[in-house]
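Visitor: Got a predicted structure plus its sequence, pasted below:
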Amino acid sequence: MSKKVSLWRIFLTMFKVGALTFGGGYAMVPLFRAEYVQKYGWITDEDMLNMIALSQSIPGAIAVNCSVLVGYRRRKIKGALAAVAGSVLPSLITLTVVTYLYQAVRDNAYVAGALRGVRAAVVALLVSAFLGFMKPFYKDALAVAAFFAAFLLSFILDINSIYLIIGGIVFGIALGFLRIKKSDNARDGGTAP
């Protein structure tokens, strides 16, 4: 990951992700992972998870936020700007064209069918990305338990995601504190202060 990446490469990669993904947001995650983690090695799976978590917890579109973080990681401010331009431009072009043509195609059965097919494919890609992201957590029972707790709170009880994010932050800090304390106790021979 130490090789300097050109601003043009950052722009083109983000443009490709933006142009090939329908649905925005989490629908872009599988392609983000394929490009940034697997193809170019710009970030790791763990970095990707952290960026998604951070992108979700700050204002703005998750796809743009992730692009900014990846671009910044590779080339600082210029990389972030190239990434934003690349990730936003396909949507801007598409939205401009679709807005112009909307009245002519809004009731077209072929267009409606194509969109249903795209939605089904997006769900499959999201499940695939999710399973890939979960691999690092399989060995951490507390992380798996936290995942299932957050899922149940969100899916069954319909708890607002901001509360889940805040809860995750508090849980993560507490867990980190306990692990540090446990490590310190082990280093000191198991004696408590």
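Guide: It's in. Numbers count the residues shown, from 1 in each chain.
Visitor: Could you use CA atoms for every contact and neighbour count after this?
Guide: OK.
Visitor: can you map out the helices along this structure?
Guide: Secondary structure of the chain (DSSP state H): helices at 7-20, 29-32, 45-57, 62-105, 109-134, 141-155, 161-187.
Visitor: Which residues in stretch 14-29 does the neighbour count mark as buried?
Guide: Under the neighbour-count criterion of 16 or more other CA atoms under 10 Å, stretch 14-29 has 14-19, 21-22, 24-29 buried.
Visitor: Quick one: end-to-end length of that stretch, please.
Guide: The straight-line separation of the ends of stretch 14-29 (CA to CA, to the nearest Å) is 12 Å.
Visitor: Pull the residues that contact it.
Guide: By CA atoms under 8 Å, 6 or more residues apart in numbering, the surrounding residues in contact with stretch 14-29 are 31-32, 61-63, 67, 83-91, 118-119, 122-123, 125-126, 129.
Visitor: again, only this time at 6 Å
Guide: 62-63, 83, 86-87, 90, 122 (CA atoms under 6 Å, 6 or more residues apart in numbering).
Visitor: Same question for stretch 116-133.
Guide: Under CA under 6 Å, 6+ apart, the answer for stretch 116-133 is 27, 30.
Visitor: Included below, for side-by-side comparison, is a second structure:
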Amino acid sequence: MKSNENHYVQLTASMLRTGVLGYGGGPSVIPLIRHDAVTRYNWLNDDEFGETLAIANALPGPIATKMAAYLGYKLKGVRGAIVSVLAHILPSCIAMIALLSAVNYLSGSKVVAGMIAGVSPVIAVLLGLMAYEFAQKTYKGLGIWLGLGLFLLALLLLEVLHVHPAIVIVLFLGYGTLHFSIIAKLNSKRNSKGGTP
């Protein structure tokens, strides 16, 4: 019973924290969610988090709320998902309601513009670190040349040919499924050959 309550307390504390500190939108929140889910509470390991993030990126809607919903569902089912999402969006909702009357003033404020300019490099570093970790996983899973080739292909599709990101994600998910299913079959064949006398 205590562990059940602890999970709710941990979920609520974590999602409130990411909701308050996640200044700048979804991508800036992901490293904070990762720290809580992987390092602080050990809800997921690095590989599970990477896979969950990849799937969440492929689905429509804000990524941070999808990650919050998944973590809540994994720990406590539907009720956990509801608690997790509500705790994550609550700080933003309160802040929006509280600051709504001052929107006109804040939009032209030099102080707010300075705050945004000051936070931007931090977000860039956090995203860079996350990209580096994904590159390491790609290197382990696909090797340097195939990983680099797929990176260049994604760059070509997105930036040169202007293919919609959702289409590119679906294509790469399909390729990943095919690639690793073929590898799994080859490994099982090798194991079965090695196991026969």
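Guide: Yep, it's here. If you're wondering where the values come from, they're calculated on a predicted model, not measured in any experiment.
Visitor: Got a TM-score for the pair?
Guide: After superposition, the two chains reach a TM-score of 0.87 (TM-score structural alignment, normalised by the length of the first structure), with 188 aligned residues with a CA RMSD of 2.1 Å.
Visitor: coming back round to it: tell me which of the helices of the first structure sits most buried.
Guide: helix 29-32 (a mean of 22; mean count of other CA atoms under 10 Å).
Visitor: which bit of the second structure covers that one?
Guide: Per TM-score structural alignment, the counterpart of helix 29-32 of the first structure in the second structure is residues 30-33.
Visitor: Give me the mean deviation of that stretch from the first structure.
Guide: Mean deviation of stretch 30-33 of the second structure relative to the first structure after superposition (mean CA distance after the TM-score superposition for the first structure): 1.0 Å.
Visitor: Can you pick out the most distant pair from the contacts of stretch 14-29 of the first structure?
Guide: Largest separation among the contacts of stretch 14-29 of the first structure by CA to CA: Ala83 and Val122, giving 22.5 Å.
Visitor: Save the buried residues of stretch 14-29 of the first structure as TSV, and put in distance to Ile159 of the first structure too.
Guide: Listed next are the buried residues of stretch 14-29 of the first structure as TSV, based on distance: CA to CA, whole Å:
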residue	distance to Ile159 of the first structure
Met14	32
Phe15	34
Lys16	34
Val17	31
Gly18	30
Ala19	33
Thr21	28
Phe22	27
Gly24	23
Gly25	20
Tyr26	19
Ala27	22
Met28	24
Val29	23
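Visitor: which one of those residues is nearest Ala114 of the first structure?
Guide: Distances from Ala114 of the first structure to the buried residues of stretch 14-29 of the first structure, taken as CA to CA, are shortest for Phe22 (11.3 Å).
Visitor: Quick check: closest non-adjacent residue to the most centrally placed residue in the second structure.
Guide: By CA atoms, centre = their mean, the second structure has its centre lying nearest to Leu53, at 3.7 Å. Distances taken as CA to CA, 6 or more residues apart in numbering put Met67 closest to Leu53 of the second structure, at 7.2 Å, once the chain neighbours are dropped.
Visitor: do you know how far that neighbour is from Tyr23 of the second structure?
Guide: On the measure of CA to CA, Met67 of the second structure and Tyr23 of the second structure end up 16 Å apart.
Visitor: swap in Lys2 of the second structure?
Guide: Plainly put, Lys2 of the second structure is 33 Å away from Tyr23 of the second structure if you go by CA to CA.
Visitor: before we move on, the earlier item: got the helices of the first structure as TSV, with distance to Gln38 of the first structure columns?
Guide: Listed next are those as TSV, based on distance: least, CA to CA, whole Å:
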stretch	distance to Gln38 of the first structure
helix 7-20	13
helix 29-32	9
helix 45-57	9
helix 62-105	14
helix 109-134	11
helix 141-155	24
helix 161-187	27
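Visitor: which position in the first structure aligns with Pro165 of the second structure?
Guide: Using TM-score structural alignment, Pro165 of the second structure pairs with Ser161 in the first structure.
Visitor: from the contacts of stretch 14-29 of the first structure, which is closest to Val98 of the first structure?
Guide: Pro90 (11.9 Å).
Visitor: got a list of what the closest one touches?
Guide: By CA under 6 Å, 6+ apart, the residues touching Pro90 of the first structure are 18-19.
Visitor: change it to 8 Å
Guide: Neighbouring residues of Pro90 of the first structure by CA under 8 Å, 6+ apart: 15, 18-19.
Visitor: wait, which of the residues you listed is closest to Lys182 of the first structure?
Guide: Gly18 (44.5 Å).
Visitor: Kindly state which residue of the second structure is aligned to that closest one.
Guide: Using TM-score structural alignment, Gly18 of the first structure sits opposite Gly19 in the second structure.
Visitor: what about its match, distance to Leu152 of the second structure?
Guide: 34 Å.
Visitor: Please apply the same query to Ser192 of the second structure.
Guide: For Ser192 of the second structure relative to Leu152 of the second structure (CA to CA), the value is 37 Å.
Visitor: Okay, the corresponding residue of the first structure for Val85 of the second structure and Leu153 of the first structure: tell me how far apart.
Guide: Correspondence of Val85 of the second structure to the first structure, assessed by TM-score structural alignment: Val84. Counting by CA to CA, the gap from Val84 of the first structure to Leu153 of the first structure is 33 Å.
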